[in-house]
Each structure stands twice: as structure tokens, then as C-alpha cells.
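Visitor: missing the sequence, but the structure's below:
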């Protein structure tokens, strides 16, 4: 175990540091960041998650159903908890509150979770990561986009009815490749279908880029964010890095689920805050400074929390 933790975490933060340095010294500019984001979110990651889920036997996929339900429930609880807290204790508007909430609730499964779990469990770790990512993409992401759309921050027609705005937000969320990839892969697996080795090899080739480029992209995004420390950043870090895994552990301890699923749910819950809130803010031309500070603080503190989670869960 003394070697397992460095092997799992050192490559993750090394590649992230490379991306941060590339952004900090201007080696990679903003236009290139957008291109890398498209590569990861629209091509590499969807392909990787589709292959991981679609290649899983139907019986094994059904075993992941508790993970989907538990992880989805934890994310929704934290989302609403932070949204209500920040709305009731400050003058934060609904749009900013929702972007902060998705940052805290939806961990960085693509950039940190996938390479870390792969280091701990090997290639089989991609399946639970894909299932957890599907849960967040299907449940939390559309909810955030609906709040943003409904509060008129998108330049949409003010005469549009709420139903039209909600429908547009759902369509945008559910048609993103990073959502469709794992969702279609799960359906493919449950249908009992299989695809040939040529198709699998084609998708795997682009999918292999997902983990490394996602980490590099995470570092680039963090390098472009200004850091400011306030009670929101401190509270968000505690909620994401400490409360999320503890809440998950409390839930799995009272449910009759396999120990492997319980361990995976807790480990994935220990992953730091994700950058979906930053990406949404950039896409809608909103200030992302608070979300960026939350991600920076959560990622730095997660060195400790993820090491503890790995040691406790896989110490044997």
C-alpha cells in the first residue's frame, strides 16, 4: 500500500501540473484549450466510456445499478444542500448558485476519477467511472442547465415560455456526447448485443487519450482561473472533499449492497470538484472566478482525502 497510493495519485497530479504549467507560462493559449476540451468531451471520453460500458456483460452491468442510484442520490443531496445554503445566506443569484452547486456535487470523474481508479483497479475500473459519470450527466447536469436557462442568462428570447426553455435545456444536456457515450453504452450492454473487434479497436484508440488529456486539460483550466479564498471556497472544499465521501459511506453502510460496489462509490465520492461549472459559466459568458477557486482548493486538498480513501478502502 505504501507504493499503491503514490502510483495512483502521483501520475494524476503530475499530468495535471504539466497542464497547469503550460497554461501558466502561456505555452497553450485559450483557443487551444477550447480545442482540447472538444477533443476530450466530444470524442475521447465518450468513446472510452462507451467501450467500457458496452463491453460489459449484462449481468455485470446490472450489478452497477446500486452505484448509479447511490451516486446520483449523493450528488442531488449536495446540489440542493449547497443551493439552499448559498441562496439563504448571501445575495447569490440562482444562476451562480446552480453553477457552484454542480461544481461541488459533480466530481471530476473524467480528469481525476478515471486515471485514479484505473491505477487502483486496472482497466475494469472504467466501468464504474462511466456509470457514475452517466448518473451525474443525466441527473445533475440537466438540472443546472435548466436553472441557467430559466433565469434568462443565455440570451434567449424573453417571450419564450418556461416549457420551451426547459425543453431546450434538456435537449442540450442530453445530446452532449459525454452524456450519450456512457448512456448508450449502458443500453447496449443491457440489450445483450456485442460489437466486433474492429469497431472496438477503433473506439479504443481514440478513447485511450481520454485520461491523460483530461488531466492536462484540468490543469489548463485551473491555470486560467484566479484564486480567491472566502467562506464559500472553504465550505465548498469541505463539502466536496469531506462531506461527499462521508455521506456516501453513511448511505452504503445501511444498504445491502456488495462490498465492491460500496468501496467504489466511496472512492469516486472522494474525487475533487469537477469543472462542469466552469465550462458552463464560460459557455454562457458568466463569471467563473468562484467556481475556479472552488476547483483549485478542492483539487489541492484532495491529495490528502484521496490518499486516505485509498488507504482505508484498499489497504489490504
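Guide: Everything's here; your move. Given the structure is predicted, the values throughout are model-derived calculations rather than measurements.
Visitor: CA only for contacts and neighbour counts going forward, please
Guide: OK.
Visitor: quick check, residue 220 in contact with residue 23.
Guide: Yes - counting by C-alpha atoms under 8 Å, residue 220 touches residue 23, with 5.0 Å between them.
Visitor: who's more crowded, these two?
Guide: Taking other C-alpha atoms under 10 Å, residue 220 and residue 23 do not tie; residue 220 has more neighbours (27 against 22).
Visitor: quick one, what contacts the more buried one?
Guide: When contacts are counted by C-alpha atoms under 8 Å, 6 or more residues apart in numbering, residue 220 touches 16, 19-24, 28, 33.
Visitor: so it sits in a strand?
Guide: No - looking at residue 220 with DSSP: H, G, I helix; E, B strand; the rest coil, it is helix, so not inside a strand.
Visitor: try this one side by side with the last:
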């Protein structure tokens, strides 16, 4: 695929992001109202879109996607664990801070850029399952794991304070992750397909009414989130951003090659982790009051860097 074709695909995507950025920068939205956009995408529009994509897929296609599931698990959760160990023992960070940096280096903003970018390359129907799998890995596994390690770190720093048992924290974190629409809705859809329950076409049409709004609103929300945030150009912020948009996709390539994914699935896996860091991951860091400035800035810096890295990756892979 030529660079001109790549630019034609990406130009509308980055235009909508830029439009959202201007809306945030000129105070048409603030931190609170931008959360409303994010909530609409992550809890309503995208889950509806993914549900339709999942339930209109055959059982055999799901069975054949197990290598992709393993690849995404290793490329996201495995990448997080390696960074956590390196941050903790090589750079001597406290466990909570190491967990937050590793999370923000490993979690992509797949929910906002997956459909518009991958959909433009492969078609919206072809990318619903890969995005749904990524949503389950991130929301049901990665985020709970980072919260558990963050909590363990806090307990170690505050030995005199009473706190919940680690078992309760683990259960609550996992249940919270599974309760997120981006995790539970695709899972419900997969169960429906595997059991063989038919879904009326009318029901899919109703969900599509909101699901088809995902692409434009998600990109606009990314821009707004960038526009309302302040940037701190620190070494840590740049390191997180580079790990996210440059290193993780290359690690994913190695994993996909080792597992033997098809060429198309390899491209999808790489691009899904090549997207900028996640605003959700930055919010988790804020919750723990660890590395808030660096992680929030890394989200913005990674989004800017993706203007360069995404065209390069797509040109190379396609």
C-alpha cells in the first residue's frame, strides 16, 4: 500500500482528532465534560458495535481466534509484567509507581482508534472480534492486575493503616474489570455464539443505531482529552510514550511471529498496541496518586508521536 493511500486513510482520522483538540484547547469542553464523551464511547457506542460484530460471527471463527487471544495476552499483559519487573528492580521504583508506569506503557487507546483506523484498512466487520478480544484482555486482566499491584505497593508504604485484605482487593478489581461494558458485553456475545442462541436481526439493527456513531465520536473524544490536559515534557513521560507507540508494536510482532499468526492478524495485533496510551490508564495513576503528571503527559505525547509512527507502521506492514 502506497504512502499516498495511507495518508488518504489517516487524514480524516487525524482531522477529527484535531477538531476535538481545538474544542478542548479553546475550552468548549473541560475535564468533566470530556469524561461524558469518553463514557458514551466506552460504555454505550463501542460495546453495542462490538456486540453486533461478535454475534454475527460464526462459532468456528471464534475457535480459530485462540492464537490471537494468546498473542494479545502476551503482548499486553506480558509486556506490562516485564516492564513492572524492570521498573521495580532495575530502576528501583516503588511497586505502585512501577505498576502505573508499566500500565501506561502497555495499555493502548484501542477503544477510540480501533474501529476508525483498522476499519479503514480491513473493514469494520473484520475488526470487531480483534477489538473485542483486546477489550477483554485490557479490562478483565490488565487493569485489575495493575490495580492489585498498585494496592500491594500502597499497603507496603502504609503498614500502620488499616486496609482491605489482598483477597478482597483482588476479587473487587477483577469483578470491576468484568463489569466494564468493553469486557462483559463482548464476553456475553461470545457465550451467545458458542451456545448457539439466535439473535433477531431487528435487535442488531437497534444496537447499530448507536454503534455506528462510534468512529467519529471516539476520535473527537481523543482530541478533546488531549486538548484539556497540560503537558509535562519529562524524560519519564517521553519514555512511556516511546514504549507505547514504538517498542510494544515491535514486541508484538515478535510474539505474533512466534505463535504463527496470519499476516492480517499480525498487522491487526501490532496496530492495536501501536495506538497512543490510554486515558483510562492515566486515570488509574491519578487514583493512586502516583506518577500522575508523567502518565497524563505521556498520553498526550504518545498521541502526538502516533502521527508519525502509525503512518510508518501501516506503510511497512501493508
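Guide: Thanks, I have the structure now. Bear in mind the structure is a predicted one, so any value in this text is a computation, not a measurement.
Visitor: TM-score of the superposition?
Guide: TM-score for the superposed pair, counting by TM-score structural alignment, normalised by the length of the first structure: 0.90. Supporting figures: 312 aligned residues with a C-alpha RMSD of 2.3 Å.
Visitor: reformat the contacts of residue 220 of the first structure as a markdown table; add distance to residue 196 of the first structure.
Guide: As requested, those are exported to a markdown table (distance: C-alpha to C-alpha, whole Å):
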| residue | distance to residue 196 of the first structure |
| --- | --- |
| 16 | 35 |
| 19 | 36 |
| 20 | 39 |
| 21 | 41 |
| 22 | 39 |
| 23 | 40 |
| 24 | 44 |
| 28 | 38 |
| 33 | 34 |
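Visitor: helix/strand/coil for residue 180 of the first structure?
Guide: Using three-state DSSP, the structure places residue 180 of the first structure in helix.
Visitor: and it, what pairs with it in the second structure?
Guide: Following TM-score structural alignment, the counterpart assigned to residue 180 of the first structure within the second structure is residue 184.
Visitor: residues contacting that match?
Guide: So residue 184 of the second structure contacts 136, 178 (C-alpha under 8 Å, 6+ apart).
Visitor: neighbouring contacts of the helix or strand residue 18 of the first structure falls within?
Guide: Secondary structure assignment for residue 18 of the first structure, by DSSP states H and E: helix 4-24. Residues from elsewhere that reach helix 4-24 of the first structure (C-alpha under 8 Å, 6+ apart): 28-29, 112, 115-117, 119-120, 212, 215-224, 303, 307, 310-311.
Visitor: matching residues in the second structure for that helix?
Guide: Aligned by TM-score structural alignment, helix 4-24 of the first structure falls on residues 5-25 of the second structure.
Visitor: mean deviation of that stretch from the first structure?
Guide: Its matched residues in the first structure lie on average 1.6 Å from stretch 5-25 of the second structure after superposition (mean C-alpha distance after the TM-score superposition for the first structure).
Visitor: which of the three states applies to the residue sitting furthest away from the middle of the first structure?
Guide: Each residue of the first structure has a distance to the centre, and by C-alpha atoms, centre = their mean the biggest one is for residue 159: 33.9 Å. Here residue 159 of the first structure is coil, with the state taken from three-state DSSP.
Visitor: and for the one 5 residues further on?
Guide: Local secondary structure at residue 164 of the first structure is given as helix here, using three-state DSSP.
Visitor: corresponding residue for it in the second structure?
Guide: In the second structure, residue 164 of the first structure lands on residue 168 (TM-score structural alignment).
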